[in-house]
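S.K.: give me a 3D structure for the following:
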Amino acid sequence: MKTQELFNILEQNQGKSLCFEYAPNLMVGTNYHITEVKHIAVESVDCGANADSWNETIIQLWESPSEIEKTNYMSVYKALGILKKVGKMKSYRLDAEVKFEYSNETFHTAQLFVNDYEIQGTNLIFKLAVEKTDCKAKETCGIPEDKLTMEPTNACCSPSSGCC
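M.R.: Sure, this is the predicted structure:
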């Protein structure tokens, strides 16, 4: 999901509570806060020596241990106010992919993609998911598509394969 799409959804649902499902049927606690918004410019080189660049908006969610008994989720209206304040200080790249950074005692810190969202009664729920890593230079590295479903081996790229 792009940052602009996130803002559009939030604008259209300001009267709702903002919820996040970080894994199937597992919700970020009602005691979460938006603790940081990162505007990231990524410049990369893949294993096939291809340069790439893109932008990301990363919104960090943190569960406050002192508010563990809290029963209501943050309102979309409040979250939108926080995000707009950030935008006045540091402009958003509205075409940037948006991710949510989150962890808890049983879930490792991860930057989660927004797979979907849904409205359930008075709740706006963003469904988050971990994106698996991938080789962007499969053709250069000589990795046939049928190899992608096989179990990994201890083999490594040969010096003449085109991989790093």
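S.K.: hey, let's count contacts and neighbours off CA atoms from now on
M.R.: Noted.
S.K.: chain neighbours aside, what residue packs nearest to residue 63?
M.R.: Nearest non-adjacent residue to residue 63, counting by CA to CA, 6 or more residues apart in numbering: residue 32, 4.0 Å away.
S.K.: surely the one you found is in contact with residue 68?
M.R.: No - applying CA atoms under 8 Å as the test, residue 32 and residue 68 come out as separate, 9.1 Å apart.
S.K.: okay, those two: which has more neighbours?
M.R.: For residue 32 and residue 68, the more surrounded residue by other CA atoms under 10 Å is residue 32, and the numbers stand at 21 against 12.
S.K.: so how far is residue 20 from the more buried one?
M.R.: Separation of residue 32 from residue 20 (CA to CA, to the nearest Å): 10 Å.
S.K.: and residue 128, by the same measure?
M.R.: 7 Å.
S.K.: how about the longest helix along the chain, which residues are buried there?
M.R.: The residue-count maximum for a helix in the chain (DSSP state H) belongs to helix 76-89. Within helix 76-89, the residues scored as buried using 16 or more other CA atoms under 10 Å are 76, 77, 79, 80, 83.
S.K.: one more, for comparison:
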Amino acid sequence: MKLSEIKEILPALENVEFQLENGTLIPEHFHVTEVGIITKHFIDCGGTIRSERVVNFQLWNANDLEHRLKPSKLLNIITLSEEKLGIEDREIEVEYQSETIGKYDLNFNGNHFILRNKQTACLANDACGIPTEKQKVKLSELNNACCAPNSGCC
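M.R.: Here you go, the predicted structure:
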């Protein structure tokens, strides 16, 4: 989800509610402790230099059980971040504390903002030496004509 998308959704909501992909709700007394831009400049295992930029939201649960972040307040935080930090309309990455700090992509299901699990991946498959997964084929479905006696294919 891009920053512009959350800005379009927030005015229509009564409450801001986040949920993990497995269905677990983030406690409603969470705080958004940071909104910023994160730039990652790196080299992949194939030697290609890459750069990524994402808008970052950090969610935090405090012992402030009466706290409720209203959509207008989050919209104000986003607007201030855009003005003061020059944040562009980029994909949002959410940091949330579980066993360690997890990083999540963001979606919206009509009721809740969903923290979608992120996965690691090799960006240089051709240089990595990892074989591509072979397609499984049932031998009974093969056309036997390709390997007929004296066809030269076997």
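S.K.: after superposition, what's the TM-score here?
M.R.: Once superposed, the chains reach a TM-score of 0.78 (TM-score structural alignment, normalised by the length of the second structure), with 134 aligned residues with a CA RMSD of 1.9 Å.
S.K.: the longest helix of the first structure aligns to what range in the second structure?
M.R.: The alignment of helix 76-89 of the first structure onto the second structure (TM-score structural alignment) covers residues 71-84.
S.K.: mean distance, that stretch to its aligned residues in the first structure?
M.R.: Mean deviation of stretch 71-84 of the second structure relative to the first structure after superposition (mean CA distance after the TM-score superposition for the first structure): 1.4 Å.
S.K.: could you look up the SS state of the spatially most central residue of the second structure?
M.R.: Closest to where the C-alpha atoms of the second structure average out (CA atoms, centre = their mean) is residue 105, at 2.1 Å. With DSSP: H, G, I helix; E, B strand; the rest coil as the basis, residue 105 of the second structure sits in strand.
S.K.: need the contact list for it.
M.R.: Residues near residue 105 of the second structure by CA atoms under 8 Å, 6 or more residues apart in numbering: 1, 92, 93, 94, 115, 116, 117, 118.
S.K.: tell me the buried residues within those.
M.R.: Among the contacts of residue 105 of the second structure, the ones that count as buried by 16+ other CA under 10 Å are 92, 93, 94, 115, 116.
S.K.: what is the aligned counterpart of the second one in the first structure?
M.R.: Taking TM-score structural alignment, the alignment pairs residue 93 of the second structure with residue 99 from the first structure.
S.K.: now do the SS call for its match.
M.R.: Going by three-state DSSP: residue 99 of the first structure is strand.
S.K.: correct me if wrong: it contacts residue 40.
M.R.: No - using CA under 8 Å, residue 99 of the first structure is not in contact with residue 40, being 10.8 Å away.
S.K.: give me the common contacts of those two.
M.R.: Residues touching both residue 99 of the first structure and residue 40 (CA under 8 Å, 6+ apart): 56, 57, 58.
S.K.: that's a helix at the second one, yeah?
M.R.: No - the assignment for residue 57 of the first structure by three-state DSSP gives strand, which leaves it out of any helix.
S.K.: list the residues that contact residue 60 of the first structure.
M.R.: By CA under 8 Å, 6+ apart, the neighbours of residue 60 of the first structure are 34, 35, 36, 37, 100, 101, 102.
S.K.: ok but the fourth one is inside a strand, no?
M.R.: Yes - per three-state DSSP, residue 37 of the first structure lies within a strand segment.
S.K.: alignment lookup: it to the second structure.
M.R.: So, by TM-score structural alignment, residue 37 of the first structure is matched to residue 35.
S.K.: quick one: its match from residue 3 of the second structure, how far?
M.R.: 11 Å.
S.K.: can you give me the strands in the first structure?
M.R.: Using DSSP state E, the strands of the first structure run over residues 17-23, 26-27, 32-45, 51-63, 97-104, 107-120, 123-129.
S.K.: possible to save those as a markdown table with distance to residue 91 of the first structure?
M.R.: As requested, the strands of the first structure are exported to a markdown table (distance: least, CA to CA, whole Å):
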| stretch | distance to residue 91 of the first structure |
| --- | --- |
| strand 17-23 | 23 |
| strand 26-27 | 29 |
| strand 32-45 | 8 |
| strand 51-63 | 11 |
| strand 97-104 | 14 |
| strand 107-120 | 21 |
| strand 123-129 | 23 |
